[in-house]
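Participant: from the sequence below, what's the structure:
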Amino acid sequence: MEKVLEVKNLTKLYKNGRGVKDINFDVYKGDVFGFLGPNGAGKTTVMKSIVGLNMFERGEVKILGFDIKSKFEKALEKVGAIIETADAYEYMSAYNNLKIISRFYSNIKESDIDEILEMVDLKEFKNEKVSKFSLGMKQRLALASALLSNPELIILDEPTNGLDIEGTVQMRNLIIGLAREKQVTFFISSHLVHEIELMCSKVAIIHKGMLINKGEEIKNIKEKYASLEDFYMNEINKRRGESNE
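Facilitator: Purely as a prediction, here's the structure:
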């Protein structure tokens, strides 16, 4: 299977001692890879490091075989990412937001924008101002912006955070559908165990800046545990016990 994302010994430490240390995992084509951990565990630090928003002091990140330090533009060429916030020009329409973003890429036609808006179920609202959108609609617009470059890898930081049940289900189904039908690979962070269980095919768990596992099939975990939550709590409690010894 083709490796889309390779992370080896990634280490990024801040002056206050927090950060991440020796992070290792691989993401393969078509995976919906969940990156699970509590708030403050280091998920966003890892994501920022992957896309070059953080300078990490040790380790290696490759996207589609290209090292992000030596081949930055090639590495990020086929990547869409929404990290921390899903920003948009709220006084503009959904369509015009995407039209502005499309200028950063070559060969994106107006029909492509319409197709992507339809893909995320926003086409009928294309001319409405984003200020009138619900949070779920804004999240889907953010996903649309990440899809504009026809990426092979999409990185999403807490994509269902704050959404109501309907918005959560819509986002989940979009991600699963794009992975299955378009073979888009997703790397998704969340602190919501149940959502990762429903949405993702694999999961890596991070706790206090260190990985508990490197990325296991969720179906294999559930052969040993009643749920992903049981596995998660078992591993977290094990780490807490080790640190107290």
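Participant: make it CA atoms for all contacts and neighbour counts henceforth
Facilitator: OK.
Participant: all strands in this structure, in order from the N-terminus.
Facilitator: Under the criterion DSSP state E, strands of the chain are mapped to 3-13, 19-28, 32-36, 58-63, 66-67, 79-82, 153-157, 185-190, 202-207, 210-211, 216-217.
Participant: most tightly packed of those?
Facilitator: strand 32-36 (a mean of 27; mean count of other C-alpha atoms under 10 Å).
Participant: and stretch 158-170, end to end?
Facilitator: Start-to-end span of stretch 158-170 (C-alpha to C-alpha, to the nearest Å) is 14 Å.
Participant: to compare with the earlier structure, here is another sequence to fold:
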Amino acid sequence: MEKILEVNNLTKIYKNGRGVKNINFEVYKGEVFGFLGPNGAGKTTIMKAIVGLNTIQTGTVSIFGTNLHENFEEAIKHVGSIIETADLYLYMTAYNNLKIASRFYKSISETDIDEILDVVKIKEYKNEKVRNFSLGMKQRLALAIALLSKPKFVILDEPTNGLDIEGTIEMRNLIIKLAKEQQITFFISSHLVHEIELMCSRVAIIHYGELVNNGKEISEIKKEVNSLEEFYMSSIKKEVLK
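Facilitator: The predicted structure is shown next:
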């Protein structure tokens, strides 16, 4: 299997003593990789390190076989991401939000923008102002921005957080479809164990800045226990008892 992301011994400790240490995991082509942990566990710190938004004390990040810190532009050129929240212009239309985002890339045409809006199923609302969008529609627009450059690897921070049941199902199915049909690799961060179980093929679990599990197949987990939730709780209990 083609390795898309490789994180080795990544450590980032803040002045207050919190952070992450000795993080190791790999992500492979076409999979939806889940990164599961409670709020404050270190998920966002690691995602920011993966895309070069924060510095690390030790360790390496390689994307498509290129060291991020040795050749940033080459490593990141096929990556799309939405970390924390997307900066949407609420007073502008969905189309114009994407038009502004397209300035960061080469050769993004109006046709490309329409195609992405169609992929995320909000093309019919392209000329509506974003302030009138539901949370689910805003999440879809954020995903469209992440997909605009036609990336091969997409990092999404809590993509279903705050959505209602219908919106959650639609977002989950869209991500799975893109991974399957377009071979886009997804790295999904979430504190929602049920969503990771339904959406992802493998999962890494982070607890207080350390990985408890660095990428086990969810299908294998469910052969051992009834659910990912049960596996998560037993893994955390073992970590606490160390």
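Participant: mind checking the TM-score on these two?
Facilitator: Here the superposed chains carry a TM-score of 0.99, computed using TM-score structural alignment, normalised by the length of structure 2; 242 aligned residues with a C-alpha RMSD of 0.6 Å.
Participant: could you dump the strands of structure 1 into CSV and include distance to K109 of structure 1?
Facilitator: Formatted as CSV, the strands of structure 1 follow (distance: least, C-alpha to C-alpha, whole Å):
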stretch, distance to K109 of structure 1
strand 3-13, 27
strand 19-28, 30
strand 32-36, 28
strand 58-63, 26
strand 66-67, 28
strand 79-82, 18
strand 153-157, 21
strand 185-190, 24
strand 202-207, 35
strand 210-211, 42
strand 216-217, 38
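Participant: closest to R103 of structure 1 out of the ones you listed?
Facilitator: Closest to R103 of structure 1 of the strands of structure 1, according to C-alpha to C-alpha: strand 79-82, at 15.0 Å.
Participant: which other helices and strands does the closest one contact?
Facilitator: Strand 79-82 of structure 1 sits against helix 135-147, strand 153-157, with contacts defined as 3 or more C-alpha pairs under 8 Å, 6 or more residues apart in numbering; DSSP states H and E.
Participant: ok, average deviation of it from structure 2?
Facilitator: Following the fit onto structure 2, the mean deviation recorded for strand 79-82 of structure 1 is 0.4 Å by mean C-alpha distance after the TM-score superposition for structure 1.
Participant: and that strand, how far out from the chain middle?
Facilitator: 8 Å (C-alpha atoms, centre = their mean, to the nearest Å).
Participant: and for stretch 129-137 of structure 2?
Facilitator: The mean C-alpha position of stretch 129-137 of structure 2 is separated from the chain mean by 21 Å, C-alpha atoms, centre = their mean.
Participant: just stretch 76-93 of structure 1 next, same as before
Facilitator: 12 Å.
Participant: for it, buried residues please.
Facilitator: 76-83, 86, 88, 93 (16 or more other C-alpha atoms under 10 Å).
Participant: of the residues you listed, which pair is most distant in space?
Facilitator: L76 and S93 (27.2 Å).
Participant: thought I206 of structure 1 was touching Y232?
Facilitator: No - using C-alpha atoms under 8 Å, I206 of structure 1 is not in contact with Y232, being 10.0 Å away.
Participant: longest helix anywhere in structure 2?
Facilitator: For structure 2, the helix that runs over the most residues, judged by DSSP state H, is helix 165-182.
Participant: now the buried residues of stretch 76-93 of structure 1 in CSV, with distance to K202 of structure 1?
Facilitator: Compiled in CSV, the buried residues of stretch 76-93 of structure 1 are given as follows (distance: C-alpha to C-alpha, whole Å):
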residue, distance to K202 of structure 1
L76, 23
E77, 24
K78, 21
V79, 19
G80, 20
A81, 19
I82, 20
I83, 20
A86, 24
A88, 30
S93, 36
